[in-house]
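Chemist: The following comprises the amino acid sequence and a computationally predicted model.
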Amino acid sequence: MFGITHFAFFVVAVFLLNVTPGPDTAYIVGRSVAQGRRAGLMSALGISAGCCVHSLACAFGLTALLAASAAAFTVIKFVGAIYLIYLGVRLIFAKPAAEPVAASGTPSRAAGAPKSLRQLFVQGFWTNVLNPKVVLFFVSFFPQFVTTGSEHNALAFLTLGAVFVVLSTVWNSFVAWIAGSVTQRFSGKPAIKKWVDRGVGSAFVGLGVKLAAASR
């Protein structure tokens, strides 16, 4: 089928990879705990959109070029690490969201209010796209399931990428839904919420440092 080989094994392998905790899972859990289910789900969708970019790059050879370039790998690695650390520091030092009553009698959104769904989607997207480990994963994992010399290599990579994105989205959405349930216990408890944000922010900083120290 489109030059794909061992498709059933690919599906099983993707499932096992998804249930194994990694940076994407940690990011989704962190956002879900910090801001709720909708935040986690939107972050999961952003990460899935990032996987779409990697799938397209893999299908048309861009991922292989990046993986072969030490300079490109280093640039992406440090940009991704700085971005994660930036998100973490903002969470650590964020002030509790206040809802002062405006003249109209409705609460006004404070500067420290939670991120919008669009912002969460964009952050999830860049967190995935700027992770060079994901680039290396796509370029090393996907070719194992494409027949050598096939006339439909691009279509095979796109098909495998679509399957990967669908399975990942389903699993990550499930993780977000479960983790988001934790936030319900913190409703009306800003002191606890503040320490949760700091914990999540510290985790993001740790992920950023780990990414910066990663080698090829």
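Modeler: That came in fine, so what should we check first?
Chemist: Could you use CA atoms for every contact and neighbour count after this?
Modeler: Noted.
Chemist: is it true that Phe164 touches Val12?
Modeler: No - counting by CA atoms under 8 Å, Val12 is not a contact partner of Phe164; they are 10.7 Å apart.
Chemist: Name the residue in the two with the higher neighbour count.
Modeler: Counted by other CA atoms under 10 Å, Phe164 and Val12 do not tie: Phe164 has more neighbours, with 22 against 11.
Chemist: what packs against the helix or strand hosting Leu17?
Modeler: With elements taken from DSSP states H and E, the one containing Leu17 is helix 7-19. Secondary structure elements in contact with helix 7-19, counted by 3 or more CA pairs under 8 Å, 6 or more residues apart in numbering; DSSP states H and E, are helix 153-180.
Chemist: Identify the residues contacting the closest residue to Phe138 other than its chain neighbours.
Modeler: Distances taken as CA to CA, 6 or more residues apart in numbering put Cys58 closest to Phe138, at 6.7 Å, once the chain neighbours are dropped. Residues in contact with Cys58, defined by CA atoms under 8 Å, 6 or more residues apart in numbering, are 64, 138-139, 157.
Chemist: Use this one as the comparison:
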Amino acid sequence: MPETQQVLMFMLAGVLLNLTPGPDVLYIVNQSLRGGVRRGLVAAWGVTAGCFVHVAAAALGLGAVLATSADAFNLIKWMGAAYLLWMGGRLLWRTSPSPGDSAMAHQQSGMAHSGQHGDVLASKEESGLLAVFFGAFATNALNPKVVLFFLAFVPQFIPAQAPDPTWSFVLLGCLFNLNSLLVCMGWALAASWLAHRAQGMQRVMHHIDRLAGLLFVGFGLKLALTDAPSH
């Protein structure tokens, strides 16, 4: 097992890395700004669930396959790039909300506490949160660079004399994901706090969607142009 000092260093490095904005953070912030802190937190949980896929893949040796097989890497890479480009396109072509939409949203919110209308709206909200979760999950899980990051970063903190390196890897990977979840939730809370204090937020969100769309397209193109690891 890693020593206490190594674990603390690992946690500090993990927090600093998770504070760096990327596609995951962008997705969380966008959801929190548009739909409130609840959607942002659900997005944070989805991103963390995607990270656990990479930890499991790396621990089981699938990450090594991605690191050594150009075909496997490129398959996941193109899937991830296509998804990011699709996300960017949706944001770029999203229409700006009209004042009537806002009034209707408030009216529906008031109806949510009465009878059948409340049940319908609750069902729509639940399905919307599921879509947010799986969207965040896909944003992370379809990025092969994440599993390669785990392969490159985590082993540095596993002692050479560790009796079971695989379990040490899993432990550190889970610890990293816990740090990641806390930081991602912080991004969601911060974005929601900002949204409640911005004036004319609907108009601002229209421009934020365009900016987020451009960034997602940029991330998608960057991933598409990433070469498979040399071996």
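Modeler: Good, I have the coordinates. This structure is a prediction, so every number in the text was calculated from the model and none was measured.
Chemist: TM-score for the pair, please.
Modeler: Once superposed, the chains reach a TM-score of 0.84 (TM-score structural alignment, normalised by the length of the first structure), with 212 aligned residues with a CA RMSD of 3.0 Å.
Chemist: Take the contacts of Cys58 of the first structure and map them onto the second structure. Which survive?
Modeler: Checking these against the second structure (both residues aligned by TM-score structural alignment, their matches' CA atoms under 8 Å), the contacts still present are 64, 138-139.
Chemist: Save those as CSV, and put in neighbour count too.
Modeler: Written out in CSV, the entries for these read as follows (neighbours: other CA atoms under 10 Å):
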residue, neighbour count
Ala64, 17
Phe138, 21
Val139, 24
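Chemist: Would you convert those into a markdown table that also reports distance to Val170 of the first structure and secondary structure?
Modeler: Compiled in a markdown table, those are given as follows (distance: CA to CA, whole Å; DSSP: H, G, I helix; E, B strand; the rest coil):
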| residue | distance to Val170 of the first structure | secondary structure |
| --- | --- | --- |
| Ala64 | 27 | helix |
| Phe138 | 19 | helix |
| Val139 | 23 | helix |
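Chemist: What is the nearest of those to Arg198 of the first structure?
Modeler: Nearest to Arg198 of the first structure, judged by CA to CA, of these is Phe138 at 32.5 Å.
Chemist: neighbours around whatever residue of the second structure lines up with Phe157 of the first structure, how many?
Modeler: Phe157 of the first structure maps onto Phe169 of the second structure when the alignment is built from TM-score structural alignment. Neighbours of Phe169 of the second structure under the rule other CA under 10 Å: 23.
Chemist: any idea which helix or strand carries Gly80 of the second structure?
Modeler: For Gly80 of the second structure, the element it lies in under DSSP H and E is helix 70-92.
Chemist: Following element in sequence after that helix, please.
Modeler: Sequence order places helix 99-111 as the next helix or strand after helix 70-92 of the second structure, per DSSP H and E.
Chemist: For the helix or strand just after that next one, which residues meet the burial criterion?
Modeler: Following helix 99-111 of the second structure in sequence order, the next helix or strand is helix 115-141 (DSSP H and E). Applying a neighbour-count criterion of 16 or more other CA atoms under 10 Å, the buried positions in helix 115-141 of the second structure are 118, 121, 129-141.
Chemist: same question, stretch 205-218 of the second structure
Modeler: By neighbour count, and taking 16+ other CA under 10 Å as the criterion, the buried residues in stretch 205-218 of the second structure are 205-206, 208-210, 212-218.
Chemist: again with stretch 75-94 of the second structure
Modeler: Neighbour-count burial for stretch 75-94 of the second structure, counted by 16+ other CA under 10 Å, picks out 76-89, 91-92.
Chemist: Touching, the match of Phe157 of the first structure and Gln156? I think so.
Modeler: No - the criterion here is CA under 8 Å, and Phe169 of the second structure misses it with Gln156 at 10.0 Å.
Chemist: picking up where we left off before, quick one: which of the contacts of Cys58 of the first structure is nearest to Phe2 of the first structure?
Modeler: Distances from the contacts of Cys58 of the first structure to Phe2 of the first structure were compared by CA to CA; the smallest belongs to Phe157, at 9.1 Å.
Chemist: From Ser150 of the first structure, how far off is the closest residue to the closest one other than its chain neighbours?
Modeler: With CA to CA, 6+ apart as the criterion, Phe157 of the first structure has its nearest non-adjacent residue at 5.0 Å, and that residue is Ala59. The spacing between Ala59 of the first structure and Ser150 of the first structure, counted by CA to CA, to the nearest Å, is 13 Å.
Chemist: Then Arg31 of the first structure?
Modeler: According to CA to CA, Arg31 of the first structure stands 41 Å off from Ser150 of the first structure.
Chemist: In terms of packing, which of the two has more residues around it?
Modeler: Counted by other CA under 10 Å, Arg31 of the first structure and Ser150 do not tie: Arg31 has more neighbours, with 28 against 13.
Chemist: which strands and helices sit next to the helix or strand harbouring the more buried one?
Modeler: Counting by DSSP H and E, the element that carries Arg31 of the first structure is helix 23-35. Helices and strands touching helix 23-35 of the first structure, as assessed by 3+ CA pairs under 8 Å, 6+ apart, comprise helix 37-59, helix 117-129, helix 153-180, helix 190-213.
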